[in-house]
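In: Sequence plus the predicted model coming up.
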Amino acid sequence: MNKLRPFFHLKSSRHVLVMLALITSLSVAAPVLSIATALTFMPKLPGQLYWGVISLSAIIPLLIAPPIALGGLSILRLLTITIDRLDNYVRYDALTGVLSRVYLLGQMREILAKGGSFLMIDADHFKSINDTYGHDVGDEALKCLSEVLKTFAPNHALVGRLGGEEFGVFLPEMTSLEAGRVADNLCAAMRRSGEVIAGHRISLTISIGVAQHRPDSTLEQTLKLADEALYHAKRTGRDRYHVATASAALQAAKTGSIHGGQDRRSRHPATQLAQVGMSARSIPHATSRLNA
């Protein structure tokens, strides 16, 4: 069934015309062959009457099938285009083109059992960019950041925007050591690419928190762990990454939170999102984490 699905995925007028020709051919061929087969077992008909019956069986579906098929195929094409647009709206962030947070977290839940590491990424001093240069330049900075993530993250990585200036990258089946190397590369790439944005010397950098998912942990606990590691990277100077320690991971698995059960959800809405069923409401980040 999945192999046939692309065949009926009508996105162009050319595809509609091809399908129309196919449906019309089948509509004509079916009655002609049926009647011709039946007439072979009947008493011999005069030649003119035989071809008259055959012609009638071909003309009737030829007049009826094309307009009906064209109407149905046109409606199917419109539905296909609409569904694709809605699917893209759900899957991708409109500004940056990376995965939306809802789709990113949903995909992570599906493959989390295989293990991997999560990178929580935040643009440094992003509020000052908006305040100094305006939100249009801030949007260009976010696009630049997302391009760096898409270009320099491994091909199999899941890259998404969690909200505001915060992004997430899930690296399937990667250890924290391997993920640390990826994070280091991303920081270096952002340092180079973020020097000048939209004609302004901005020198945009990022901070990254790295957390390896443990088999006995939940998605929420892994997100919290990466969030805590990100906060540590921010606190110690920014433009760097920090890998969550094994002891912190063990504590998170035991208590469901970081630092002896202290609930940090109020500071980080993205983890709260995972816990409440991935709400589609926007997440404000302008004043989070030491003014980013």
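Out: On my side now, so go ahead.

In: C-alpha only now, for contacts and for neighbours.
Out: Noted.

In: Can you spell out which helices and strands pack onto the longest helix seen in the chain?
Out: In the chain, taking DSSP state H as the definition, the longest helix is helix 47-91. Judged by 3 or more C-alpha pairs under 8 Å, 6 or more residues apart in numbering; DSSP states H and E, helix 47-91 is in contact with helix 13-40, strand 99-100, helix 101-111.

In: For Gly71, find the nearest of the ones you listed.
Out: Proximity to Gly71 (C-alpha to C-alpha) singles out helix 13-40 among these, at 9.8 Å.

In: Which elements pack onto that closest one?
Out: Counting by 3+ C-alpha pairs under 8 Å, 6+ apart, helix 13-40 packs on helix 47-91.

In: and the angle for the longest helix of the chain with helix 101-111?
Out: Here the directions of helix 47-91 and helix 101-111 differ by 100 degrees (axes from the mean of the first three to the mean of the last three C-alpha atoms, to 10 degrees).

In: Helix 13-40 and helix 47-91, what's the angle between them?
Out: Using the same axes, to 10 degrees: helix 47-91 against helix 13-40 is 150 degrees.

In: Would you mind finding the most buried of the helices and strands packed on helix 47-91?
Out: strand 99-100 (a mean of 25; mean count of other C-alpha atoms under 10 Å).

In: related to what we said a few turns ago, so how far is the longest helix of the chain off the chain centroid?
Out: Its chain's C-alpha centre and that of helix 47-91 lie 33 Å apart, by C-alpha atoms, centre = their mean, to the nearest Å.

In: Just put the helices and strands packed on helix 47-91 in CSV and tack on distance to Leu79.
Out: What follows is these, written out as CSV (distance: least, C-alpha to C-alpha, whole Å):
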stretch, distance to Leu79
helix 13-40, 13
strand 99-100, 23
helix 101-111, 22
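
In: for these, which one sits closest to Ile81?
Out: Closest among the helices and strands packed on helix 47-91, using C-alpha to C-alpha: helix 13-40, at 11.8 Å.

In: for the host helix or strand of Ala141, packing partners?
Out: Per DSSP states H and E: Ala141 is located in helix 135-152. Under the contact definition 3+ C-alpha pairs under 8 Å, 6+ apart, helix 135-152 sits against helix 126-133, helix 176-193, strand 196-197.

In: and the comparison structure, right after this:
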Amino acid sequence: MDFLMKRMKLTSQRQVLTGTLLITLISVASPVSVFMVVLSFFNMESAAYWLIIGISAAIPLLIAPPIALIALSLLRMISETIEKVDAVVRRDPLTGVSTRAFFLEQVREHLANGGAFLMIDADHFKSINDTDGHDVGDAVLRRIAEIMSLSMDHAPGRALIGRLGGEEFGVFLEKANEEQAALFAAAVGSAIRLKAQKIPGCESAVTVSIGVAVHAAGDRLEQTMKRADVALYQAKNAGRDRFILSGSAQDVPARLPQSKAG
């Protein structure tokens, strides 16, 4: 069904006009061909023969073009509307990453392959909104999403990202184990700390807390997300700007190791 809809999708006036021409040619050629075959069995005068052929061509030639043009124009409008609705459903308008519903739908499609779920939350975001303004808060979220999206290129495999709501994002690393997920979380935390500090109007340091949970076979997605969420709040309570692995006995700082002088 999706394949058929993609094949029927009209996105330009040129496609509409081309389709109208093709429909018109088929509409005219079909009855003309039929009448030519049928009339060949009768001994008719040439004038009568061509009169019938002319009428069989003229009727669809008058009817087909306007009907085809109207129908294809409506189909084009429907295609454009579907694309706009699809964009709203699939893409968060503020950050450009996947919406919660579309993100979780994608995660479920790949969950059987295993992987790790990351809950990522901007630290002290309410304070940023209250102190610097909601426009600055929006800019912070856009910057975080941009940095995270760029980090997807360095993921250990297929990586999905979405906005779960407010200042919280989700990342699913397909087939990733605990070590790979920890390295990715550390890299994202460091990248945001280093690259999200020059946002106009933002006086606060921008950092994130991350909860990481490796999906266990047989668990539902909601169970894995819950464990990641618990780990996230552990990271918040431990001082923020860090990630915590679900089930880990100690927290792991999000900062990458710093080289020592000397």
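Out: Structure's in. What do you need? Just so we're clear, the structure is a prediction, and the values are computed from it rather than from any experiment.

In: Tell me how they score on TM after superposing.
Out: Overlay of the two chains. TM-score (TM-score structural alignment, normalised by the length of structure 2): 0.87; 246 aligned residues with a C-alpha RMSD of 1.9 Å.

In: just to revisit the earlier point, which of the helices and strands packed on helix 135-152 of structure 1 sits most buried?
Out: Stretch with highest mean neighbour count among those: helix 176-193 (a mean of 19; mean count of other C-alpha under 10 Å).

In: residue range for that one in structure 2?
Out: Helix 176-193 of structure 1 corresponds to residues 178-195 in structure 2, going by TM-score structural alignment.

In: How about stretch 211-231 of structure 1?
Out: Stretch 211-231 of structure 1 maps onto residues 213-233 of structure 2, going by TM-score structural alignment.

In: hang on, the earlier thing: distance to Gly72 of structure 1 for the helices and strands packed on helix 135-152 of structure 1 - can I get that in a markdown table?
Out: Below are these laid out as a markdown table (distance: least, C-alpha to C-alpha, whole Å):
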| stretch | distance to Gly72 of structure 1 |
| --- | --- |
| helix 126-133 | 50 |
| helix 176-193 | 49 |
| strand 196-197 | 49 |
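
In: and of the ones you listed, who's closest to Val53 of structure 1?
Out: It's helix 176-193; of these, that one is closest to Val53 of structure 1 (C-alpha to C-alpha) at 73.5 Å.

In: which one in structure 1 is furthest away from the centre?
Out: For structure 1, the residue at maximal distance from the C-alpha centroid (C-alpha atoms, centre = their mean) is Pro46, at 65.9 Å.

In: quick one: it and Val53 of structure 1, what's the gap?
Out: 11 Å (C-alpha to C-alpha, to the nearest Å).

In: Over to Ile60 of structure 1?
Out: Separation of Ile60 of structure 1 from Val53 of structure 1 (C-alpha to C-alpha): 11 Å.

In: Kindly report the same for Lys150 of structure 1.
Out: For Lys150 of structure 1 relative to Val53 of structure 1 (C-alpha to C-alpha), the value is 64 Å.

In: quick one, which of the two is more surrounded?
Out: Lys150 (19 against 14; other C-alpha atoms under 10 Å).

In: my guess is that one meets Val159, correct?
Out: Yes: contact criterion C-alpha atoms under 8 Å: Lys150 of structure 1 and Val159 qualify, at 6.8 Å.

In: Now the common contact residues for the two.
Out: Common neighbours of Lys150 of structure 1 and Val159 are listed as Val98 (criterion: C-alpha atoms under 8 Å, 6 or more residues apart in numbering).

In: which residues sit in contact with the nearest residue to Leu69 of structure 2 once chain neighbours are set aside?
Out: Nearest residue to Leu69 of structure 2, sequence neighbours excluded (C-alpha to C-alpha, 6 or more residues apart in numbering): Thr20, at 5.5 Å. Going by C-alpha under 8 Å, 6+ apart, Thr20 of structure 2 touches 65, 68-69, 72.

In: Please apply the same query to Pro66 of structure 1.
Out: 20, 23-24.

In: same question, Leu142 of structure 1
Out: Counting by C-alpha under 8 Å, 6+ apart, Leu142 of structure 1 makes contact with 96, 165.

In: Please report how far it lies from Ser203 of structure 1.
Out: 13 Å.

In: Over to Leu20 of structure 1?
Out: With C-alpha to C-alpha as the criterion, Leu20 of structure 1 and Ser203 of structure 1 are 56 Å apart.

In: Contacts for the match of stretch 211-231 of structure 1 next, please.
Out: 108, 111-112, 114-121, 176-178, 181, 209-212, 243-247.

In: Distance check, the residue farthest from the centre of structure 1 against Leu33 of structure 1.
Out: From Pro46 of structure 1 to Leu33 of structure 1 the distance is 18 Å (C-alpha to C-alpha).

In: Please apply the same query to Gly115 of structure 1.
Out: 58 Å.

In: what's the answer for Pro6 of structure 1, then?
Out: Relative to Leu33 of structure 1, and taking C-alpha to C-alpha, Pro6 of structure 1 is found at 29 Å.

In: Quick check: Lys11 of structure 1 is in a helix.
Out: No: Lys11 of structure 1: not assigned to a helix; according to DSSP: H, G, I helix; E, B strand; the rest coil it is coil.

In: Let me see the contact set for the nearest residue to it once chain neighbours are set aside.
Out: Take Lys11 of structure 1 and drop its neighbours on the chain: the residue closest to it by C-alpha to C-alpha, 6+ apart is Arg77, 5.7 Å away. Listed by C-alpha under 8 Å, 6+ apart, the contact set of Arg77 of structure 1 reads 9-12, 16.
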